[in-house]
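Chemist: Take this sequence and fold it.
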Amino acid sequence: MLDTVQRFCRRTGLSVPTTVYGSNDEQVLQIMELLNEEGEDLLTRGDWQRLTFEALHTTVATESQGTIDSIATNGFDHIKSSTFWDRTENLPILSIDGDAWQTIKGFTTTTPRYEVRIRGGELLATPVPTAGNTWAFEYISKNWILDTDGTTYKQYFTADTDDILFPDRVVLKGLTWRWKREKGFDYAEDFNSYEALVKEALGADGMRRVLDQGRPENEASPRIVINQGNWPL
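Modeler: Here you go, the predicted model:
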């Protein structure tokens, strides 16, 4: 964090601080709050790979599988779509909303596949799963800061040595337009550059599936495909 603030101050011609966390300097405190604002905003922009983690869960034979925070333990924010699987039965698990959940509950028959929702902080499943199955999914963490120990993730700064997990160039550009806005300066150009930079960074973040439109549909690929309606019951 300190390095980011120092670089920003040098770029804008401000006095360069020797410490940020715990400082009583109003200017430094304002910059740190703008940095917090920047991090919280970037968190909502996309599924950053450095904030992506895998959760493994052993099912219990009840509707509630426990709190989502006890399953996805590193600052759960949201589940990545299409990543929820039952690894024991080799089937995808569908995420549904409250309307679909209540519709299912209104019928006496059960669905052939497990469906889940989060309500009141708990992960609920229908039908009640077999105990001992391994469920897995990827989730996005709200902890966008990494401690200097390299293992402790957190949502808020606690030391100058904290590492920001978003790309440096994006954070600095975001800090620039936010600071100009607070000071009443024209920030339109910086904001537009920032938005383009965020889009570019997200597009280059992590890895993407290769879509080859020239590949024949019947070409073999290392994947097992089960047609809809043929799920083992």
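Chemist: use CA for all of it now, contacts and neighbours both
Modeler: Fine.
Chemist: Give me the number of neighbouring residues for residue 16.
Modeler: Residues within reach of residue 16, counting by other Cα atoms under 10 Å, total 16.
Chemist: Quick check: the gap between the residue nearest to the spatial centre of the chain and residue 48.
Modeler: With distances taken as Cα atoms, centre = their mean, residue 140 lies nearest the centre of the chain, 2.4 Å away. Distance of residue 140 to residue 48, computed by Cα to Cα, to the nearest Å: 8 Å.
Chemist: Am I right that the residue nearest to the centre of the chain is in contact with residue 55?
Modeler: No - look at residue 140 against residue 55 with Cα atoms under 8 Å: they stay out of range, at 10.4 Å.
Chemist: sec struct for the residue lying farthest from the centre of the chain, please.
Modeler: Distance from the centre of the chain peaks at residue 108, with 36.1 Å (Cα atoms, centre = their mean). When states are read from DSSP: H, G, I helix; E, B strand; the rest coil, the local structure at residue 108 comes out as coil.
Chemist: Would you check how far apart it and residue 134 are?
Modeler: As for residue 108, its distance to residue 134 is 26 Å (criterion: Cα to Cα).
Chemist: Residue 73 now?
Modeler: Applying Cα to Cα to residue 73 and residue 134 gives a distance of 16 Å.
Chemist: Between those two, which has more neighbouring residues?
Modeler: When residue 73 and residue 134 are compared for neighbours, residue 134 comes out ahead with 16 against 13, by other Cα under 10 Å.
Chemist: which residues touch that one?
Modeler: Contacts for residue 134 were tallied using Cα atoms under 8 Å, 6 or more residues apart in numbering; they are 56-59, 86-88.
Chemist: one more to line up against the first:
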Amino acid sequence: MSRTVLEIVRSAAPAIGLERPGVLFGSTSRTEIELQRAVIEAADMVLRAHDWRKLMKISTSTGDGSETEFALPSDFLRMPKDADVWSSRTQSPLSRISPEDWLQMDVGIGDFSYGAWTLFGGNMVFRPALSTGETARYWYVSKEVVQGTDGARKERFSDDDDLFVLDDRVLELALIYQWRKDKGLDYAEEMQAADAALSREVESDKGARIVTQRSSRLPATKVAYPGVITP
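Modeler: Below you'll find the model as predicted:
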């Protein structure tokens, strides 16, 4: 069973030369406030180190024949590397277009009648507009790496009983490293320990890869675009 954030901090306290705190987020003392900041930063560091499977979600955009821009999910952090956006109309991935190629199409240099997408302005943008009832689905990594006492996910710790969704031992080591770094102390050994634990967890997580299966009736390649497409 996962430890609470207070339990993680209490476990790390001796290693950073502190007394084990009785409370964390309910305290107004400088030390506890600094610990709050350090554990939040450590959690963010672990979050951004890898496309964690525990944080993967699917987003679906449904077309109405005219809308081209769809807001990204409120908990969107990023799309996994080389992620595709799949259309229910073509039953194949749409083509990702770079911002520069998108502008070329806007000024009339080329077009993309088969379907393309890009990200800008906090939106998933399609060209042409998704047809009525057409869905476009894609994987994304959620930034909600904390679970509250009510079971709901959130982005940051705010309560002593909050749980870290990912490995709490990695978080503890990252906290020790982060604390020493913030205090201007030597942290080379602690950073090495945190990196080693993180690397092991990343390798373990990679063993549960999501496999994309393509129909044998569909080509595995994407439709060619008359121009240079930058991934």
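Chemist: where does the residue nearest to the centre of structure 1 land in three-state SS?
Modeler: strand.
Chemist: Contacts only, for the closest residue in space to it that isn't next to it in sequence.
Modeler: Sequence neighbours aside, residue 52 is the residue nearest to residue 140 of structure 1 in space, at 4.7 Å (criterion: Cα to Cα, 6 or more residues apart in numbering). Residue 52 of structure 1 is in contact with 138-141, counting by Cα under 8 Å, 6+ apart.
Chemist: Mind putting the residues you listed into a markdown table with distance to residue 80 of structure 1?
Modeler: Below are the contacts of residue 52 of structure 1 laid out as a markdown table (distance: Cα to Cα, whole Å):
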| residue | distance to residue 80 of structure 1 |
| --- | --- |
| 138 | 6 |
| 139 | 5 |
| 140 | 7 |
| 141 | 10 |
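Chemist: out of the residues you listed, which one sits closest to residue 130 of structure 1?
Modeler: Nearest to residue 130 of structure 1, judged by Cα to Cα, of the contacts of residue 52 of structure 1 is residue 138 at 21.4 Å.
Chemist: Counting neighbours, what do you get for the closest one?
Modeler: Residues within reach of residue 138 of structure 1, counting by other Cα under 10 Å, total 19.
Chemist: now it: how far from residue 53 of structure 1?
Modeler: 6 Å.
Chemist: ok, now residue 117 of structure 1?
Modeler: 19 Å.
Chemist: just residue 46 of structure 1 next, same as before
Modeler: 14 Å.
Chemist: Neighbour count: the two, which is higher?
Modeler: residue 53 (18 against 15).
Chemist: wait, isn't residue 148 of structure 2 in contact with residue 164?
Modeler: No - between residue 148 of structure 2 and residue 164 there is no contact under Cα under 8 Å: 9.1 Å.
Chemist: ok, those two, which is more surrounded?
Modeler: When residue 148 of structure 2 and residue 164 are compared for neighbours, residue 164 comes out ahead with 22 against 19, by other Cα under 10 Å.
Chemist: looking at it, that one is touching residue 146, isn't it?
Modeler: Yes - judged on Cα under 8 Å, residue 164 of structure 2 makes contact with residue 146 at a distance of 4.9 Å.
Chemist: which ones are touching the equivalent of residue 46 of structure 1 over in structure 2?
Modeler: For residue 46 of structure 1, the aligned position in structure 2 is residue 50, judged by TM-score structural alignment. Residues counted as contacts of residue 50 of structure 2 (Cα under 8 Å, 6+ apart) are residue 202.
Chemist: And the one 10 residues further on, by the same measure?
Modeler: Taking Cα under 8 Å, 6+ apart as the definition of contact, the neighbours of residue 60 of structure 2 are 135-138.
Chemist: ok, now with 6 Å
Modeler: Taking Cα atoms under 6 Å, 6 or more residues apart in numbering, we find residue 60 of structure 2 in contact with 136-137.
Chemist: Helix, strand, or coil at it?
Modeler: Three-state call for residue 60 of structure 2 (three-state DSSP): strand.
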